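>>> build me a structure from this.
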Amino acid sequence: MSSPLDRVDTSTAHSARVYDYILGGKDHYLVDIEAGDAMCRHWPSLPVHMRENRLFMHRAGRFLAREKGIRQFLDVGTGLPTAPNLHEVVQEVAPESHVVYVDNDPIVLAHARALLQSSPEGATAYVDADMHDPDAILDSPEMRALIDLDQPVGLMVIGMLHFILPPADGQLVRRLLDPLPSGSYLAMTIGTADFAPEEVGRVAEEYARQNMPMVLRDLPTTTSFFDGLDLVEPGVTQVHKWRPGSGQRDVRDRDIAMYGAVARKP
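Reported below is the predicted structural model:
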């Protein structure tokens, strides 16, 4: 029987593995190290930026579970498991929560199945699919088994959209939102060059050289992805400014190249 790892291409950097390397993980290859080092030379703040993106996910997940009563989550573009993962955050609040993780990298698949274990009261599952094919996500047996579309869902699209090029970007987000009932929420982070245009622009060029083209969006474009939804305060802001906790570390705006927001589907 073939393993997901048989599909790994160790000759090409992958965004999830570069992210893992820069955040101090161990599930990456030399090509990912070289790409990550090149990106950090262009912008030494990249690890701070990536860490704050992850912390936004923790705060948004906890907010939805604790303050909005969301008990089922769809996490698209999961990336490699890095504790705490989304199910650990939300099941700490509500152990009965269900989380469906989605990614298309075989290393993520192997590690997710091994490590993303639910609390006894709740459930987790992993879907091997691409955001470019939303029907494969929505029609998956895992999604149908764990997500009740008669109840609100927390859709998490964290650190993904800058790898989805227009004009498909908004259409794909809407396709994932369309079947979710009223009272569901979208939590999303979106890359920008608004605060350090030269440095972040060079990082984007490096991603493109590594065959990972990306698009960086300004504030009006970012905000447009939430059209028709009810933004939760403070609206669209840099991720480190979205409902920071009392223990939030001091972070400079120019070290963060990601907008984030949470919004309710009416």
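>>> all contacts plus neighbour counts: C-alpha atoms, from now on.
Will do.
>>> check which helix or strand A35 maps to.
Using DSSP states H and E, A35 maps to helix 30-42.
>>> tell me the buried residues in that helix?
31-33, 35-39, 42 (16 or more other Cα atoms under 10 Å).
>>> after it, next one along is what?
The first helix or strand that comes after helix 30-42 along the chain, using DSSP H and E, is helix 46-66.
>>> the helix or strand just after that following helix to helix 46-66, inter-axis angle?
Toward the C-terminus, helix 46-66 is succeeded by strand 72-76 as the next helix or strand (DSSP H and E). On the basis of axes from the mean of the first three to the mean of the last three Cα atoms, to 10 degrees, strand 72-76 is oriented at 160 degrees to helix 46-66.
>>> quick one: buried residues of the following helix or strand past strand 72-76?
Note on strand 72-76: by DSSP H and E, the next helix or strand toward the C-terminus is helix 86-93. Neighbour-count burial for helix 86-93, counted by 16+ other Cα under 10 Å, picks out 86-91, 93.
>>> how about stretch 47-56?
In stretch 47-56, counting by 16+ other Cα under 10 Å, buried: 47-50, 52-56.
>>> to compare against the first, here's another:
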Amino acid sequence: MKFPLILCALFFSLKCIAQEEEYYKDFSHRKVSHEIENLPNLESKFTTFYVGASGALRKSYNGESSGFENFGMNHTSFKGWLEGIIGFNLNNTYFFETGIVQTKNNFSSRVYSTPDYPGFGIGMNSTQLYLPVTVKRRVLNLNRVTNNAYVNLGLGAGFLVHSNPKAFGEFQTDVNEEIQSQSLSHFYVTLNHSRSPIYGEVIAELKGNITERLEILVFFKGIFRKPDYLSHQFSVEYLGGRYPLNFKVSENMGSLVFGIQGRWNSRKFYSYKSRI
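This is a model prediction of the structure:
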């Protein structure tokens, strides 16, 4: 009867020593665990890696010269914005991301018809790929019990890696060579697609967990690139000394992106620091 009791006592003694061994180790040699260990006088932190995919819409804003509203119109439509990201989560406090972004440009104008010339439309379209680099920080915790719902703010930039079509620059044509108006000397239309190798962004996102590994986010971004990145210019010169017309319409520097992201997290890697 005494022998089994002695074995049980020896087993529990060894287990307690094994649990305390990690606690008394030098912190530089203590292991990183996948499971949190609630030990006295220790502060735990974790890191995770994650991948995600986003679908969003980009709303651009255009500027135009005075009087253009009587000459024509510029149509501002929503453009697609797709992202694939990989990231590093430091204790749900700091987030570092990169990946790939695909965005579309669609810039079109319509000139109203007059007795001197018929109405017509022009446009430019391109699809571009950017390499984003983003840093975000948690600023508001919405669930202090689980810490799984919060608001992040961040800054980032995107670097152009591919564009289709590849050509950038300025293209000018004289529309009057086609319409042959007897009232016009020239009707120049200039389309300009500047090269913008980088954009900047500010980010706000609301994040919540569906499961421990699966998260969903709603985000808003302000995107900034060079002014007049896309533009149309019109110059109408009349015969008989009539005053010429000159107008310009262009995409403003800032645009707004809003969308949703799904994210899958790796397991958590815990590390510890003494509170003493």
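>>> just give the TM-score of the two.
Overlay of the two chains. TM-score (TM-score structural alignment, normalised by the length of the first structure): 0.22; 106 aligned residues with a Cα RMSD of 6.5 Å.
>>> quick one on the thing from earlier: can you redo the buried residues of helix 30-42 of the first structure as TSV with distance to A208 of the first structure?
Listed next are the buried residues of helix 30-42 of the first structure as TSV, based on distance: Cα to Cα, whole Å:
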residue	distance to A208 of the first structure
V31	14
D32	14
I33	16
A35	11
G36	13
D37	15
A38	12
M39	11
H42	14
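>>> which one among those residues gets closest to L138 of the first structure?
D32 (30.5 Å; Cα to Cα).
>>> where along the stretch 101-250 of the second structure do the helices fall?
Under the criterion DSSP state H, counting those that start in this stretch, the stretch 101-250 of the second structure contains helices at 176-179.
>>> show me where it has strands.
Using DSSP state E, counting those that start in this stretch, the strands of the stretch 101-250 of the second structure run over 120-141, 149-164, 169-174, 184-193, 198-209, 214-224, 230-238, 245-265.
>>> now the ones you listed as a markdown table including distance to N70 of the second structure and mean neighbour count?
Putting those into a markdown table (distance: least, Cα to Cα, whole Å; neighbours: other Cα atoms under 10 Å) gives the following:
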| stretch | distance to N70 of the second structure | mean neighbour count |
| --- | --- | --- |
| strand 120-141 | 14 | 16 |
| strand 149-164 | 33 | 18 |
| strand 169-174 | 21 | 13 |
| strand 184-193 | 17 | 19 |
| strand 198-209 | 33 | 19 |
| strand 214-224 | 29 | 19 |
| strand 230-238 | 13 | 20 |
| strand 245-265 | 11 | 18 |
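>>> can you list those in a markdown table and add distance to N106 of the second structure?
Shown next, in a markdown table, are the strands of the stretch 101-250 of the second structure (distance: least, Cα to Cα, whole Å):
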| stretch | distance to N106 of the second structure |
| --- | --- |
| strand 120-141 | 5 |
| strand 149-164 | 12 |
| strand 169-174 | 16 |
| strand 184-193 | 11 |
| strand 198-209 | 17 |
| strand 214-224 | 16 |
| strand 230-238 | 9 |
| strand 245-265 | 10 |
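>>> tell me which of those sits nearest to A18 of the second structure.
Here strand 245-265 is closest among the strands of the stretch 101-250 of the second structure (Cα to Cα), at 30.5 Å.
>>> helices or strands up against the helix or strand just after that closest one?
Sequence order places strand 269-274 as the next helix or strand after strand 245-265 of the second structure, per DSSP H and E. On a contact count with 3 or more Cα pairs under 8 Å, 6 or more residues apart in numbering; DSSP states H and E, strand 269-274 of the second structure meets strand 42-64.
>>> can you give me the buried ones in the strand it packs on?
For strand 42-64 of the second structure, a neighbour-count test (16+ other Cα under 10 Å) marks 44-54, 56-60, 62, 64 as buried.
>>> angle of it against strand 230-238?
10 degrees.
>>> for strand 42-64 of the second structure, packing partners?
Short answer (3+ Cα pairs under 8 Å, 6+ apart): strand 42-64 of the second structure packs on strand 79-90, strand 245-265, strand 269-274.
>>> flag every buried residue along the shortest one.
What that stands for is strand 269-274 of the second structure. If you call a residue buried by 16+ other Cα under 10 Å, then strand 269-274 of the second structure has these buried ones: 269-272.
>>> go on, the first one?
Within strand 79-90 of the second structure, the residues that qualify as buried are 80-90, counting by 16+ other Cα under 10 Å.
>>> now it against strand 269-274, angle please.
Using the same axes, to 10 degrees: strand 79-90 of the second structure against strand 269-274 is 50 degrees.
>>> what residues does strand 79-90 of the second structure touch?
Residues outside strand 79-90 of the second structure that contact it (Cα atoms under 8 Å, 6 or more residues apart in numbering) are 46-59, 95-106, 257.
>>> helix or strand next in line after the helix or strand harbouring T189 of the first structure, which one?
Assigned by DSSP H and E, T189 of the first structure belongs to strand 185-191. For strand 185-191 of the first structure, the following helix or strand on the C-terminal side (DSSP H and E) is helix 197-209.
>>> buried ones in the helix or strand just after that next one?
The helix or strand immediately downstream of helix 197-209 of the first structure is helix 219-224, counting by DSSP H and E. Residues of helix 219-224 of the first structure classed as buried: 222-223 (neighbour count, 16+ other Cα under 10 Å).
>>> what's the following helix or strand after helix 219-224 of the first structure?
Once helix 219-224 of the first structure ends, the next helix or strand along the chain (criterion: DSSP H and E) is strand 230-231.
>>> packing partners of that next one?
Helices and strands touching strand 230-231 of the first structure, as assessed by 3+ Cα pairs under 8 Å, 6+ apart, comprise strand 258-264.
>>> mind checking how far F63 of the first structure is from Y185 of the first structure?
Applying Cα to Cα, to the nearest Å, the value for F63 of the first structure to Y185 of the first structure is 11 Å.
>>> and for A110 of the first structure?
Distance, A110 of the first structure to Y185 of the first structure, by Cα to Cα: 28 Å.
>>> which one's more surrounded, those two?
Neighbours per residue, other Cα atoms under 10 Å: of A110 of the first structure and Y185, the larger number sits with Y185, 27 against 15.
>>> the more buried one and T222 of the first structure, how far apart?
Counting by Cα to Cα, the gap from Y185 of the first structure to T222 of the first structure is 16 Å.
>>> for A136 of the first structure, same thing?
26 Å.
>>> thinking again about what came up before, so which of the strands of the stretch 101-250 of the second structure comes closest to C8 of the second structure?
Of all the strands of the stretch 101-250 of the second structure, strand 245-265 comes closest under Cα to Cα, at 40.7 Å.
>>> tell me which other helices or strands that closest one touches.
Contacts defined by 3+ Cα pairs under 8 Å, 6+ apart place strand 245-265 of the second structure against strand 42-64, helix 68-71, strand 214-224, strand 230-238.
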